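Student: The following comprises the amino acid sequence and a computationally predicted model.
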Amino acid sequence: MMPTQPGFYRVLTQLCYWPLLAFVILWHTMLTPDSSVSLPLPLALLFWVVPLLLPLPGLVKGKPYTHAWFNFILMFYFLHGLTAIYTHPDEFWYAVTELLLTTGAFIGATGFARYQGRALGLGLKKQKKNNSDD
């Protein structure tokens, strides 16, 4: 049974976000052989790091809405990890690490957005059924 406390999910998000950010920087600068890099280093960093920095202020402040849309960014890294497993067998463990970190961050961000949003009274309002429209 999964916890329903937003604090648990916020910690999970943070425990996966920061290592993911550091790992992406390391993977695309120091861990990848120079021959397999298709972009110059400044462009590669811009391409791989900036998307992870966009939600940083909201993640640090604990905003449920930011945690919710952060999942869309995480899907880019999740798909990259899945693709890298297949296309770069020599980087298998790097890709698995990326998948584990993105999965943890996804679960954490989803749980935090759900339970903190409920606690704050945020969310989609259910439309009342009007009997006269039937």
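Tutor: Arrived safely. Residues are numbered from 1 along each chain as shown.

Student: use CA for all of it now, contacts and neighbours both
Tutor: Noted.

Student: Show the secondary-structure elements that the lengthiest helix in the chain is packed against.
Tutor: The longest helix of the chain (DSSP state H) is helix 92-120. If you count contacts as 3 or more CA pairs under 8 Å, 6 or more residues apart in numbering; DSSP states H and E, helix 92-120 packs onto helix 6-26, helix 64-87.

Student: Put this next to the first one:
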Amino acid sequence: MSRDGFRSGAAASLIALIALTLAWELWLAPLRPGGSFLAFKALFLLLPLRGILAGKLYTYQWSSMFILAFFTEGVMRGWADQGLAQRMAWCEVAISTLFFICVLGFARSFKRRV
């Protein structure tokens, strides 16, 4: 896959994870009726968004570690929750894994050419 493909995949998966987080915690399966404060975790996902969209290597490097917190949350809630919340958690795992793979592919494409 090309550098642009990894860049597009990382951007799309990050935006999808933001949308999933907001929908999950505000409407679809919040911890409390009417939404929960866990929706604020989407704000943390906005931190790398600008750098990911701009293709800044440094952002790709640190966000590869940053996304592991969302992966871990998805795994824990995937095993602990039931019903729709559980399915949303496994979607979070899949999207964060896709983001991680794309970020690593993008960063690695710089190493090969240097």
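Tutor: Now that the structure is in, tell me what you want to look at. In this text, all values refer to a predicted model and were calculated from it rather than measured experimentally.

Student: TM-score of the superposed pair?
Tutor: The TM-score (TM-score structural alignment, normalised by the length of the second structure) is 0.86; 111 aligned residues with a CA RMSD of 1.7 Å.

Student: Return the distance of the longest helix of the first structure from the chain's centre.
Tutor: Its chain's C-alpha centre and that of helix 92-120 of the first structure lie 6 Å apart, by CA atoms, centre = their mean, to the nearest Å.

Student: now swap in stretch 53-72 of the first structure and tell me
Tutor: 9 Å.

Student: Tell me the buried residues in that stretch?
Tutor: Pro55, Leu56, Leu59, Gly62, Lys63, Pro64, Tyr65, Thr66, His67, Ala68, Phe70, Asn71 (16 or more other CA atoms under 10 Å).

Student: next one: stretch 81-99 of the second structure
Tutor: Of the residues in stretch 81-99 of the second structure, 85-99 count as buried by neighbour count, 16+ other CA under 10 Å.

Student: Going by distance to Gly35 of the second structure, which of these wins?
Tutor: Distance to Gly35 of the second structure, by CA to CA, is smallest for Ala85 among those, at 12.8 Å.

Student: Is the closest one in contact with Trp24, as I believe?
Tutor: Yes. Counting by CA atoms under 8 Å, Ala85 of the second structure touches Trp24, with 7.5 Å between them.

Student: shared neighbours, these two?
Tutor: Both Ala85 of the second structure and Trp24 are in contact with Pro30, where contact means CA atoms under 8 Å, 6 or more residues apart in numbering.

Student: quick one: which of the helices and strands packed on helix 92-120 of the first structure is nearest Ala119 of the first structure?
Tutor: helix 6-26 (8.6 Å).

Student: What residues in the second structure pair up with that closest one?
Tutor: Under TM-score structural alignment, the alignment places helix 6-26 of the first structure onto residues 3-23 of the second structure.

Student: distance from the matching stretch to the first structure after superposition?
Tutor: Mean deviation of stretch 3-23 of the second structure relative to the first structure after superposition (mean CA distance after the TM-score superposition for the first structure): 1.0 Å.

Student: Tell me the buried residues in that stretch?
Tutor: 3, 6-18, 20-23.

Student: for stretch 108-125 of the first structure, same thing?
Tutor: Quick answer for stretch 108-125 of the first structure (16+ other CA under 10 Å): Gly108, Ala109, Thr110, Gly111, Phe112, Ala113, Arg114, Tyr115, Gln116, Gly117.
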